[in-house]
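Chemist: structure for this input, please:
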Amino acid sequence: MTFKGIHKVFFLGIGGIGMSALARWFSHAGFEVAGYDKTPSPLTDELEKEGMEITFEDKVDSIPASFTPDPQEVLVVWTPAIPKDSVLLNFFQSHYTLKKRSEVLGMITKDLYTIAVAGTHGKTSTSSLVAHLLKSAGKPVVAFLGGITQNYQSNLLLPGKTKEEPILVVEADEFDRSFLRLHPNEAVLTSADPDHLDIYGDESTILEGFREFIRLVDKKGKLYLQTHAWYRLGEQLGTQAGIREYGLRSNGIHAENIIARPGSFQFDYVGIKAQIKGLELQIPGFHNVENALAAIAIAVDHGLSEAQIREGIRSFRGVKRRFEIHSSEPGHVYIDDYAHHPEEIKACLSSVRAMYPTQRMTVIFQPHLFTRTRDFAEGFSESLSLADEVALLDIYPARELPILGVSSEMLLEGIQASKKILITKGQVMDYLKDSKPEVLVTMGAGDIDRLVPGIAAWTKAQINQAWIEED
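Modeler: Model prediction:
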């Protein structure tokens, strides 16, 4: 299938981070775009401001009138997050051409030089940094990202007017095996830890999924492979692409002289073709330094100069909800992160501890999915034990129904923190007032993000009050 004859695109689940980026791409390309989502959000508000008509009613008469006369000129893009009993989904299945988001993204990658970033963790930060380094150096870039970049305030980057063929940077999502529809010329694999066992069943199957993705990389291209991921996958990868190994402690591309500061990390890049000393990364975290290694290696291979790389790293402001620092005032630090897997939590909290080694760390965590909580309960408890105090919210179910015996409470016993508690979202502000955290970290991939503006405002009020009392 091509987009020939298609003039209108309707998105079922348009408010999702990946779907909205695709919707923006079609809109910029001149297609009429509309969509449905269950509830309004800041992201759907932005899409409406950009001219897209969005309905929040799951019924046929909510479809814009211009989309109904000729189904042949309409493409319907849907996400598996839409329930099978959805009225709109069933209507469109009977009358229209439907494609999953991953299929449409695959069609786009077929026609453009593509850098695909895969991995259980680090996809969004790494792909965003790759795109920023190339774009800030003047390369024409199209990027479909899994988060809102702070530099561009969007999950879609476009090249502007150029005669050059753009480079496509895309986040390659392993969920539902979506990444197997892509056509990468180059790829990054940031990690290969088990996840999405509700889809894959067991660890060996998801590892084979990553191997299948690797085999898709053009034989003339390059594969940037994180050390531990390579160890997990084994030596026989079945690819003819040139492999670049990277990692904090890699024998290949690695970092030296890492210095952790409250608002940034400094490090030296040691690579095959270049060594760059004293890089300043404004998004803290050892894991972000490792993500930067892959991005810098790609930048070097695409001909960026040391000065361009240095400036690109220095100017990168990260992605919303990826180690996002809302306050760095001593005694009133507030960091929000999307971490929802034990390894992500461990990476985040280890970095926070390195930045603030003497201050009491409080974590509010919202588990995401009943299956993930069940499958990795021990790992969650171990990672959360890096905090001094832990407050657990109820599990965010997303696409799942409850599982008997699976709850946030099952994590409590294994958490080795001096204080641990179960609270509801409605109790968060009272909890903060009582606990008065010195370093606060909120984490989770559910709707905990709805609490972030209120917590940030409360933190700012505490800082202002402390200043008044000092005066």
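
Chemist: going forward, measure contacts between C-alpha atoms and count neighbours the same way
Modeler: Noted.

Chemist: next one: stretch 276-288 to chain centre, how far?
Modeler: On the basis of Cα atoms, centre = their mean, to the nearest Å, stretch 276-288 is displaced by 19 Å from the centre of the chain it belongs to.

Chemist: where's residue 107 relative to residue 185, distance?
Modeler: 14 Å (Cα to Cα, to the nearest Å).

Chemist: of these two, who's got more company?
Modeler: residue 185 (22 against 16; other Cα atoms under 10 Å).

Chemist: the more buried one touches residue 112, doesn't it?
Modeler: No - the pair residue 185 / residue 112 is not scored as a contact, 9.1 Å apart, by Cα atoms under 8 Å.

Chemist: I have a second one here; can you model it like the first so I can compare?
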Amino acid sequence: MRIPVPEVLLPAEELGRVHFIGIGGAGLSAIARIMLARGIAVSGSDGNDSPALDALRELGARVHVGHAAEHVHDVDTLVVSTAIREDNPEYVAAVEQGLRILPRSAGLYAVMAGKRTIAIAGTHGKTTTTSLVTVALQAAGADPTYAIGGDLSSTGVNAADGSGDLFVAESDESDGAFLVYTPSIAVVTNVDADHLDQWGTEEAYQAAFTDFLDRIEPGGLLITWAGSDATLHLADQARAKGLRVVTYGLADADVVAEHLRAAGTRTTFVVRRGAEALGEVTLQIPGEHYVLNSLAAIAIGLDLGLDFDALKAGLEGFTGTRRRMELKGEVAGVRVYDSYAHHPSEIRGDLQAARSVAGEGRLVVAFQPHLVSRTRIFGEQMGVELGAADEVVVADVYLAREDADPAVTGALVADAVPLPADAVAFVPELSDVAAELARRARPGDMVLTLGAGTITTVGPMVLDLLGRVGA
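Modeler: Reported below is the predicted structural model:
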């Protein structure tokens, strides 16, 4: 459900008691966590209990499992997830009571108020880039407030209220949220058509990023990738608007990564700014796309006048973000990883990284398409990218905020995978996916579960099944 952004946006301290519908989600739980740290009364509800709800309860939130009108009887402000439908009883009650109702974007804006915002936008890589920026700034002596669309592996949380004047925020374009914020520094990692269920056309999607430039403070900074026509065009537009621009990439950029070397889960490269070689960085996460993400973090830190060696230390200590090439475990010589990739470009990047991790072992991938609309548009391309694996299991579509379409299933993806028929299977039920992966996996293999939905639950099932076989 799309909630309009109010014309007047208030700081969090003026919102009274705040209730979140969908408080267990990555976006709303981050806002709630920051509000709780500031002493603001928070309540919320979610359809299912989860560790995220337990953590918020421990911080002092009043949290309900399930939705009911009485949950909002003493509330001043409602913050609503885009996944919530118009017939939600709490939303209906809030409308009847005339409560202030905010979309997620306005809730995040409320906790940004009074801080210098660093907004991380782009089709892919937002969560990891936001995480890398956060740990790099922390290591360099800054203590930013941050809100990330995933939990940092090192802390186990997706948000914290820092003591410094910086606010690092993952800024989502899927529902136009990034057009609400007013950053002093903005990153655009890439612009690659997605969320066309919301934007309609690729042209409208790209135009939203042009509009995003107008949200950057006058004289502010755009940091963007030098590796695509879309982002280079965005850089030209930013300069024309009087913004400062720093580009990053593997060549022909202001901040460059050179001499990349990959070994297992580590990637080493040399950072150069202009003619100056700043030093060598070794990441503990595999993949060229993570090198690019780290360059954005370095560019931000350097612009803020922070020490390169300190930024480097933060990046080298980064152990990842949950659901981004996350190791779930190893049993019977089979390593199981989980990642969030759900767009063809993300699938390509993760499989390239996985090859380095797999070494001489085979790569066995399970993929759950996310959203009917995305699968309808990109399903065949998803299948083509999955062809970089040795064996592929495709689950049915994770519906999220959409209704099922019998003409759009995971079979659309599976049928497009360019591998021998016996190396590909369409297995609709997740419990069956786990069994199929365990059947296919051999010692030395790497199993990778991919997708933005419930596929993340499959990895532990596979480990359990493999453990039983070896017992």
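
Chemist: got a TM-score for the two of them?
Modeler: Here the TM-score for the pair of chains, by TM-score structural alignment, normalised by the length of the first structure, is 0.91; 453 aligned residues with a Cα RMSD of 2.1 Å.

Chemist: taking the centroid of the second structure, which residue is nearest it?
Modeler: Centroid-nearest residue in the second structure, with Cα atoms, centre = their mean: residue 127, separated by 3.6 Å.

Chemist: ok, back up a step: give me the common contacts of residue 185 and residue 112 of the first structure.
Modeler: Counting by Cα atoms under 8 Å, 6 or more residues apart in numbering, residue 185 of the first structure and residue 112 have no common neighbour.

Chemist: what residues in the second structure pair up with stretch 20-34 of the first structure?
Modeler: Alignment note (TM-score structural alignment): stretch 20-34 of the first structure is matched to residues 29-43 of the second structure.

Chemist: how about the matching stretch: buried residues?
Modeler: Buried residues in stretch 29-43 of the second structure, counting neighbours by 16 or more other Cα atoms under 10 Å, are found at 29-36, 40-43.

Chemist: which two of these have the greatest separation?
Modeler: 30 and 41 (14.7 Å; Cα to Cα).

Chemist: distance of the aligned residue in the second structure for residue 390 of the first structure relative to residue 250 of the second structure?
Modeler: Aligning on TM-score structural alignment places residue 390 of the first structure opposite residue 392 in the second structure. Applying Cα to Cα, the value for residue 392 of the second structure to residue 250 of the second structure is 31 Å.

Chemist: those two - which one has more neighbours?
Modeler: Per other Cα under 10 Å, whichever of residue 392 of the second structure and residue 250 has more neighbours is residue 392, with 29 against 20.

Chemist: which helix or strand contains the more buried one?
Modeler: Residue 392 of the second structure is part of strand 391-394, with elements assigned from DSSP states H and E.

Chemist: against the first structure, where does the very next helix or strand once past that strand fall?
Modeler: Using DSSP H and E, the next helix or strand after strand 391-394 of the second structure towards the C-terminus is helix 410-414. Using TM-score structural alignment, helix 410-414 of the second structure corresponds to residues 408-412 of the first structure.

Chemist: got a list of contacts for the matching stretch?
Modeler: Residues outside stretch 408-412 of the first structure that contact it (Cα under 8 Å, 6+ apart): 367, 373, 377-378, 380-381, 392-395, 420-422.

Chemist: how about the strands in the stretch 51-200 of the second structure?
Modeler: With DSSP state E, counting those that start in this stretch as the criterion, the stretch 51-200 of the second structure has strands at 62-65, 77-80, 100-103, 116-121, 145-147, 159-160, 166-170, 185-188.

Chemist: swap that for the stretch 351-471 of the second structure, please
Modeler: Going by DSSP E, counting those that start in this stretch, the stretch 351-471 of the second structure shows strands at 363-367, 391-394, 424-426, 446-450.

Chemist: thanks a lot, catch you later.
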